[in-house]
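*Asks:* dropping the sequence and predicted coords here.
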Amino acid sequence: MQKQLKKILISTTLIIFSLIFISWFFPFSFLNFNKSISYTPDPIFVKEYNEKLTSLKSKLQSDKEQNQIKDSVNHSIDLLSKDWLTSNRSHSLNYNDINVLLSDVNDIQHNFINLERSGKIKDKNTLDYLYVVIDNYEDIKEQLHAIKEQKHANRSSLKTLLGNLHMSFSSNESIIETFYDQYLQSE
């Protein structure tokens, strides 16, 4: 009886530790109830990103005219200013956070698409940059979908994907700033 109890105890312990290991190693697996991953960005990268973001914000503040273009860029800044993008601290991103990001990106991309459809941008170069902004948001949406679909990816792969996503947001910030600069020049 004691041997049987010992076997059951050992088996149960092994199963529990296996589940804990699997849920830690594969954060988005079906075995993990929390479905979250901790992400710590590179501090040097964050510093440069914040400097570029501050530059874009100051350009927007110096432009006193309120219009659809400025509103679209302001919405982008709200997304680009999320804490996990601008802070050196480690952040836990869960499955729901990815869904919220995806929804935000989709809304902002639609703002820029509506801007293009409105016909308010007459300058060809500005319009070309607007298309790049829209395409870049499409790339970010694809990256977010890829992260969501990584049910069997290990922690290291997911951290790499989040790092790439962070780089895409930084690239997008630069493209938005270039678009806005071109818009200001064409006015």
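*Replies:* It's in. Source: prediction; values computed, not measured.
*Asks:* make it CA atoms for all contacts and neighbour counts henceforth
*Replies:* OK.
*Asks:* point me to the helix or strand that includes the residue most central in space within the chain.
*Replies:* The residue lying closest to the centre of the chain (Cα atoms, centre = their mean) is Leu165, at 5.5 Å. If you go by DSSP states H and E, Leu165 is part of helix 155-186.
*Asks:* just to revisit the earlier point, hmm, the residue nearest to the centre of the chain is touching Gln143, no?
*Replies:* Yes - with contacts defined as Cα atoms under 8 Å, Leu165 counts as touching Gln143 at a distance of 6.6 Å.
*Asks:* was I right about Ser170 contacting Glu51?
*Replies:* No - proximity of Ser170 to Glu51 does not meet the contact threshold set by Cα under 8 Å, at 11.0 Å.
*Asks:* those two: which has the busier surroundings?
*Replies:* Between Ser170 and Glu51, counted using other Cα atoms under 10 Å, the more crowded position is Ser170 (21 against 13).
*Asks:* neighbours of the closest residue to that one other than its chain neighbours, how many?
*Replies:* Distance criterion Cα to Cα, 6 or more residues apart in numbering; nearest residue to Ser170, sequence neighbours excluded, is Tyr49 at 6.3 Å. The local packing count at Tyr49 equals 24, with neighbours defined by other Cα under 10 Å.
*Asks:* one more: the one 10 residues further on?
*Replies:* By the criterion of other Cα under 10 Å, Lys59 has 15 neighbours.
*Asks:* helix or strand: which one has it?
*Replies:* Using DSSP H and E, Lys59 sits within helix 43-62.
*Asks:* okay, one more to line up with it:
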Amino acid sequence: MENLELYLTIAGIVVAIIVILWIILRRRKNVNVTGASIGPLNLEFSEKSVEDISILSSPLAACRNERLTPPLKVKLMDEEQHILKNRKVRLEIYGENGIVSARKISGALTRNSDNDGIAIFDDLALDATGTFKIFIICEKQQISTDDIDILPPGLPIDFWNYQVGSPEYEERFDRILRFKTNERGI
């Protein structure tokens, strides 16, 4: 009987520790508590997974070797729409011919989400022209942006606002042709 009090005290302390851990870990947004495990009890902790990647802002266009504008901003959330901080977000950029070589990209292709669950890619630039798509990958989730146009240097992003045949259009078009001709060494 004297050991019974000792066993009850130890069991009470263990239950108190489990309850305290349960409360602390339930308040954390990145951890999911599914049970308990001491003797016949099961206590399981699993990290919440990314279920939703939201694009807050996506680049529209840029000139070659200039930063993509606006910067790419994504937000990470779990299935209960809680933000997920400190998660690695990776980008893959595809053009007409497949994935773009890292030599043609400047800027970081991986970022961690901040305390608000947001990852910002504000220094991306491509050393190529054409139409590109960015794939945002985090854990098992993947989402893509709309097409992004990378224009030759000297052509403004709003080039379609210039009327074909106007002096401004012809001057900019001549500048682009001169650049392309000099680039090839002709």
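*Replies:* Structure received. Bear in mind that the values here come from a model prediction, so they are computed numbers and not experimental data.
*Asks:* can you give me the TM-score here?
*Replies:* The TM-score (TM-score structural alignment, normalised by the length of the second structure) is 0.34; 111 aligned residues with a Cα RMSD of 5.7 Å.
*Asks:* distance-wise, check the residue nearest to Ser170 of the first structure relative to Tyr39 of the first structure.
*Replies:* Noted for Tyr49 of the first structure: a distance of 16 Å to Tyr39 of the first structure, by Cα to Cα, to the nearest Å.
*Asks:* buried residues in the strand or helix carrying Arg26 of the second structure?
*Replies:* When elements are defined using DSSP H and E, Arg26 of the second structure is found to belong to helix 2-27. The neighbour-count criterion (16 or more other Cα atoms under 10 Å) identifies Ile18, Trp22 as the buried residues of helix 2-27 of the second structure.
*Asks:* so after it, what's the next helix or strand?
*Replies:* strand 31-33.
*Asks:* buried set for that next one?
*Replies:* By neighbour count on 16+ other Cα under 10 Å, the buried set for strand 31-33 of the second structure is Val31, Asn32, Val33.
*Asks:* closest one of these to Val19 of the second structure?
*Replies:* Val33 (11.3 Å; Cα to Cα).
*Asks:* quick one: the helices in the first structure, in order.
*Replies:* Using DSSP state H, the helices assigned to the first structure run over residues 2-25, 43-62, 68-80, 83-86, 95-118, 124-148, 155-186.
*Asks:* again, but for the second structure
*Replies:* Under the criterion DSSP H, the second structure contains helices at 2-27, 167-184.
*Asks:* mind checking which of the ones you listed is nearest Lys73 of the second structure?
*Replies:* That would be, of those and by Cα to Cα, helix 2-27, which comes in at 26.5 Å.
*Asks:* which helices and strands does that closest one pack with?
*Replies:* Helices and strands touching helix 2-27 of the second structure, by 3 or more Cα pairs under 8 Å, 6 or more residues apart in numbering; DSSP states H and E, are strand 31-33.
*Asks:* for the strand it packs on, name the packing helices and strands.
*Replies:* Counting contacts by 3+ Cα pairs under 8 Å, 6+ apart, the secondary-structure elements packed against strand 31-33 of the second structure are helix 2-27, strand 45-47.
*Asks:* want to throw these into TSV with distance to Ile105 of the second structure?
*Replies:* Output for those, formatted as TSV (distance: least, Cα to Cα, whole Å):
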stretch	distance to Ile105 of the second structure
helix 2-27	40
strand 45-47	33
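*Asks:* quick one: closest of those to Gly130 of the second structure.
*Replies:* Across these (criterion: Cα to Cα), the nearest stretch is strand 45-47, sitting at 40.0 Å.
*Asks:* which helices and strands does the closest one pack with?
*Replies:* strand 31-33.
*Asks:* how does it look with 10 Å?
*Replies:* Contact analysis of strand 45-47 of the second structure by 3 or more Cα pairs under 10 Å, 6 or more residues apart in numbering; DSSP states H and E lists helix 2-27, strand 31-33 as its packing neighbours.
*Asks:* Cys138 of the second structure: which of the helices of the second structure is closest?
*Replies:* Counting by Cα to Cα, Cys138 of the second structure lies closest to helix 2-27 out of the helices of the second structure; the figure is 23.0 Å.
*Asks:* same list (the helices of the second structure) but as JSON lines, adding distance to Gly98 of the second structure.
*Replies:* Supplementary listing: those in JSON lines, determined by distance: least, Cα to Cα, whole Å:
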{"stretch": "helix 2-27", "distance to Gly98 of the second structure": "43"}
{"stretch": "helix 167-184", "distance to Gly98 of the second structure": "23"}
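*Asks:* closest one to Ser37 of the second structure among those helices?
*Replies:* Sorting the helices of the second structure by Cα to Cα, the top spot, which is the nearest, belongs to helix 2-27 at 8.9 Å.
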